[in-house]
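*Asks:* One predicted model, sequence on top.
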Amino acid sequence: MSPSDLPWPLLRSVAALADAPLSQIAERLREATLPSVGSSALVIFTEDCTGRPQKKAGSEDIISKVSIAELDTLRAALPDEGPWFGEAELAGKPRQAMALKHAASNALLVITDPLPADPGTGGLDLVAFLWDITARRIQEKVADAPPSYLLESRAASAERIRVTAELTDLHSTTLETLLAALRSSSMDHATARTTVTDLAARALVGLRTHSDRTTDLVKEPVAKAFERLREDLRPLTSFSGIEVQFIEPPLNGRALPGEVAHAARAIVRGLVLVMMEQPDVTRIRTHWDCDGENLLINVRDDGGGALTTEDPSISRLDRRVQALTGQLRMDVMSGWGADVFVSLPLDLPARPAGDVAGWNLAARELEVLQHLASGHRNRTIASSMGISENTVKFHVRNLFKKLDVGSRTEAIALAHSHGLRQS
């Protein structure tokens, strides 16, 4: 085959997807699929990236409004195989869409307003092929993410929980007030009141559900995370001839932040692969536990004890552990194998108080900032500190000036970056 006969557009698309950073992968996939199906927008929903589970490209009116709850509902209704076409609630209204799930990661691809594809051109098969490459590439990039990405992702996860909590508080108060007004005996039009009351009640339930779902995305029960590890390793352990033992963690262990769960699975997979490459290894045991503050991982083999911390693969895994402010220790005994212990903190480390000394905050201002960083509203802060809401507002204005920020969100983000929380 001469170079002119090669499918260069497809090869260029594959190369672009392979090289794309996570922030641009949706745009690259949309560019690659446009000739086949067309679209107004393309959205990827993946729980591998807990800090930013949506990756989007296309119409701003769609990508700025589409919600995790909408995508989660659509994914739950899809068959496991093949593309789905139909009408779905996206960005707040019904839209024509094409959707595919990725079996290995449960990631979702949604293409809005797709153009009909000519069955004879293989356009749908091409889209499915490119989507499979993209989903696998996302998994690989998250598994091998640099320290900067892991720290940024954890911060984004924490910030999304805070924003969701604040929105829930705000809209819950609004809806509860609406319900009280509509139930008032001084109002007429009983039928209208009953109807609107029912709608408001359902909206309140939906809002709470959305808040719970968002929290679930950034936290994973330790038992579920361990079961996913077992599934990840099942193909490897089925054909290696090496027995891999799994010691289950406690069912009631603390839920893991998403980045910790993903990193833990990648670390164990890496350790198992390194140990399997040694001669004379017949058994590997992996054990997880949780002490409430750390995920504790132990992986042990029965080899000759030839592994060292200087091994390039072990060094790479140790860097990943350090990116999450964890620790990796290896005990090796000649003729008895290697025993690796990993500890991963479940919470972001708090920065020393000296980090905020340059802000010159008064004691009351610092206390208000800690409340803000914990997602508390002015009324809650006032009640907790025994001051009026106007006084809280006064302190907040002073905080804005001293921190050189223009909004509550900026102040909270700055506080989070310095490890501030209410004590």
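*Replies:* Ah, there it is. Residues are numbered from 1 along each chain as shown.
*Asks:* Only C-alpha atoms from now on, for both contacts and neighbour counts.
*Replies:* OK.
*Asks:* Surely residue 218 touches residue 155?
*Replies:* No. Judged on C-alpha atoms under 8 Å, residue 218 makes no contact with residue 155 at a distance of 10.9 Å.
*Asks:* what's the burial count for residue 387?
*Replies:* Other residues near residue 387 number 12, with proximity taken as other C-alpha atoms under 10 Å.
*Asks:* What distance do you get for it to residue 95?
*Replies:* 49 Å (C-alpha to C-alpha, to the nearest Å).
*Asks:* residue ranges for the helices of the stretch 301-423 of the chain, please.
*Replies:* For the stretch 301-423 of the chain, helices defined by DSSP state H, counting those that start in this stretch occupy the ranges 312-323, 363-373, 378-385, 389-403, 408-417.
*Asks:* Please work out which of these is packed deepest.
*Replies:* Neighbour counts (mean count of other C-alpha atoms under 10 Å) averaged over each of these peak at helix 363-373, with a mean of 20.
*Asks:* chain center to that one, what's the gap?
*Replies:* 28 Å (C-alpha atoms, centre = their mean, to the nearest Å).
*Asks:* what packs against it?
*Replies:* Where contact means 3 or more C-alpha pairs under 8 Å, 6 or more residues apart in numbering; DSSP states H and E, helix 363-373 is packed against helix 389-403, helix 408-417.
*Asks:* Turn these into CSV, including distance to residue 183.
*Replies:* What follows is the helices and strands packed on helix 363-373, written out as CSV (distance: least, C-alpha to C-alpha, whole Å):
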stretch, distance to residue 183
helix 389-403, 29
helix 408-417, 34
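*Asks:* so which of those helices gets nearest residue 331?
*Replies:* In terms of C-alpha to C-alpha, the element of the helices and strands packed on helix 363-373 nearest to residue 331 is helix 408-417, at 35.5 Å.
*Asks:* Can you tell me what sits against the helix or strand hosting residue 126?
*Replies:* According to DSSP states H and E, residue 126 maps onto helix 123-143. Identification of contacts with helix 123-143 by C-alpha atoms under 8 Å, 6 or more residues apart in numbering yields 14, 17-18, 22, 25, 29, 32-33, 36-37, 48-49, 83, 100, 102, 105, 107, 109, 117, 262-263, 266.
*Asks:* where do the strands sit along the stretch 151-300 of the chain?
*Replies:* Secondary structure of the stretch 151-300 of the chain, counting by DSSP state E, counting those that start in this stretch: strands at 219-220, 243-247, 256-257, 283-290, 294-301.
*Asks:* another structure for you, compare them:
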Amino acid sequence: MDAWWSDPRHVLDVVERLLSALRPHLLGRFSDELGKLIPHRAAAMQTGDCPRSPLKVVGDQTIAQAVTSVEVQRLVDLSEPGKALVVDGVLGGVERRLVLFSSMPAVGKGAVLVVVPEDGELLTPELELAAQLWHILGTDAGQRALDPGPNVLAGNLAAATARAQAITDLGQTHAATLTTLLAVLRSGRLSDVVARRTAADLATDALLELKGVVDRDQALSEERAAAAFALLRTQLADLVRHTEVDVDLVDPVGDASLPQDIAHTARTMTRGLVLAALDRPATTRLRASWRLEGAVLRITVRDDSPEVTAAVPARG
């Protein structure tokens, strides 16, 4: 360990620099200081106190851009609060030697740091000191999270809402794909060979689309209503083609421009209602339409099931 770390004044200077960092710069500042103790290529942090952006990554972009929250969550389950653990795990799609730092202070929900160290020996004194610094930083972050300003609260709420909407959208997309596959495999209109080939093509297309998924841009761009509905029609095309239900997707009345987030929400809601209706065994006919009345977009999904009220998804 560098002799500087034996000087209490140096350690206090490091702590002061860390605690004075603004929240967006916190991980980058800690990574810089940690690099003097444990040289590393990249660092990923996942915290329960930041609904705006719970996963943050800094360092080598070939690693940082490939890191996923699923990978980090699996590593979270291996971590121990207050300790630095050296483990073998997958980060950025590659199995590597990793160092896990976990903090669970008395306030807040804690945070886990995953570090990709440079090649070389990892010494216990450096690991223990780094774990203590991470705990101090985690305690401060938890305190900050308890008293956010109005602007932070509003931004966090918007971010959490957008993320929940994206999760709902992805869940419905996968549900539509699986429902379509089942409809193809159960169809009495297709031979076994054709059904298997069609199902394989659908699964391949779904996997290619999944690999190409990127974070959706929620900027204030506009989308024509007809184009937005045409995208919905495309998303449901395979399901409509193979279901036994008579599905009628009616082009929107009026072709005003919609904010992109409104168009995205309308597609998500409509697709959810269509899937819910098709899930009712008694449904034989279904009609979905949009109508623009000034600044109001009305979404209508009707079916002939006698239990139509049960087809309406519960509000979250």
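*Replies:* Thanks, I have the structure now. Worth saying up front: this structure is predicted, and the values here are computed from it rather than measured.
*Asks:* if we can go back for a sec, which ones among the contacts of helix 123-143 of structure 1 are found in helices?
*Replies:* If you go by DSSP state H, these have 14, 17-18, 25, 29, 32-33, 36-37, 262-263, 266 in helices.
*Asks:* Serialize the residues you listed to a markdown table and add fields for neighbour count.
*Replies:* Converted to a markdown table, those look like this (neighbours: other C-alpha atoms under 10 Å):
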| residue | neighbour count |
| --- | --- |
| 14 | 19 |
| 17 | 25 |
| 18 | 17 |
| 25 | 23 |
| 29 | 25 |
| 32 | 23 |
| 33 | 22 |
| 36 | 20 |
| 37 | 21 |
| 262 | 22 |
| 263 | 22 |
| 266 | 20 |
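*Asks:* Kindly reformat the residues you listed as JSON lines containing distance to residue 421 of structure 1.
*Replies:* Below are those laid out as JSON lines (distance: C-alpha to C-alpha, whole Å):
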{"residue": "14", "distance to residue 421 of structure 1": "44"}
{"residue": "17", "distance to residue 421 of structure 1": "39"}
{"residue": "18", "distance to residue 421 of structure 1": "40"}
{"residue": "25", "distance to residue 421 of structure 1": "34"}
{"residue": "29", "distance to residue 421 of structure 1": "39"}
{"residue": "32", "distance to residue 421 of structure 1": "44"}
{"residue": "33", "distance to residue 421 of structure 1": "45"}
{"residue": "36", "distance to residue 421 of structure 1": "50"}
{"residue": "37", "distance to residue 421 of structure 1": "48"}
{"residue": "262", "distance to residue 421 of structure 1": "25"}
{"residue": "263", "distance to residue 421 of structure 1": "25"}
{"residue": "266", "distance to residue 421 of structure 1": "30"}
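*Asks:* Check the residues you listed against residue 243 of structure 1 and report the nearest one.
*Replies:* residue 266 (19.2 Å).
*Asks:* Give the aligned equivalent of the closest one in structure 2.
*Replies:* Using TM-score structural alignment, residue 266 of structure 1 lacks an equivalent in structure 2.
*Asks:* any idea what sits nearest residue 266 of structure 1, other than its immediate chain neighbours?
*Replies:* residue 143 (5.8 Å; C-alpha to C-alpha, 6 or more residues apart in numbering).
*Asks:* Give me the more crowded residue out of residue 218 and residue 155 of structure 1.
*Replies:* Per other C-alpha under 10 Å, whichever of residue 218 of structure 1 and residue 155 has more neighbours is residue 218, with 27 against 16.
*Asks:* ok, that one - contacts?
*Replies:* Contacts of residue 218 of structure 1 by C-alpha under 8 Å, 6+ apart are 50-51, 157, 257-259.
*Asks:* Quick check: it vs residue 161 of structure 1, distance?
*Replies:* 8 Å.
*Asks:* what residues do those two have in common as contacts?
*Replies:* With C-alpha under 8 Å, 6+ apart as the test, residue 218 of structure 1 and residue 161 reach no residue in common.
*Asks:* Using neighbour counts, pick out the buried residues of stretch 117-128 of structure 2.
*Replies:* Residues 117, 126-128 are the ones in stretch 117-128 of structure 2 that count as buried (16 or more other C-alpha atoms under 10 Å).
*Asks:* And these, which is closest to residue 259 of structure 2?
*Replies:* After measuring the buried residues of stretch 117-128 of structure 2 against residue 259 of structure 2 - C-alpha to C-alpha - the closest member comes out as residue 117, at 44.5 Å.
*Asks:* Next, work out how far apart that closest one and residue 42 of structure 2 are.
*Replies:* 8 Å.
*Asks:* what's the answer for residue 115 of structure 2, then?
*Replies:* 6 Å.
*Asks:* Between those two, point out the one with more neighbours.
*Replies:* Comparing residue 115 of structure 2 with residue 42 by neighbour count (other C-alpha under 10 Å), the higher total belongs to residue 115, at 26 against 20.
*Asks:* aligned partner of the more buried one in structure 1?
*Replies:* By TM-score structural alignment, residue 115 of structure 2 lines up with residue 111 in structure 1.
*Asks:* you'd agree its match is up against residue 41?
*Replies:* Yes. Using C-alpha under 8 Å as the test, residue 111 of structure 1 is close enough to residue 41 to be in contact (6.0 Å).
*Asks:* mind listing the strands for the stretch 201-316 of structure 2?
*Replies:* For the stretch 201-316 of structure 2, applying DSSP E, counting those that start in this stretch gives strands covering 222-224, 246-253, 257-259, 285-293, 296-303.
*Asks:* Run through who's touching the first one.
*Replies:* When contacts are taken as C-alpha under 8 Å, 6+ apart, the neighbours of strand 222-224 of structure 2 outside the stretch itself are 255-260, 263.
*Asks:* Also the fourth one?
*Replies:* Identification of contacts with strand 285-293 of structure 2 by C-alpha under 8 Å, 6+ apart yields 245-256, 270, 274, 277, 297-304.
*Asks:* Next, the angle strand 246-253 makes with it.
*Replies:* 10 degrees (axes from the mean of the first three to the mean of the last three C-alpha atoms, to 10 degrees).
*Asks:* Read off where strand 285-293 of structure 2 ends up in structure 1.
*Replies:* Counting by TM-score structural alignment, strand 285-293 of structure 2 has no counterpart in structure 1.
*Asks:* how far is that strand from where the chain is centred?
*Replies:* On C-alpha atoms, centre = their mean, the centre of strand 285-293 of structure 2 falls 30 Å from that of its chain.
*Asks:* ditto for the last one
*Replies:* From the chain centre to the centre of strand 296-303 of structure 2 is a distance of 28 Å (C-alpha atoms, centre = their mean).
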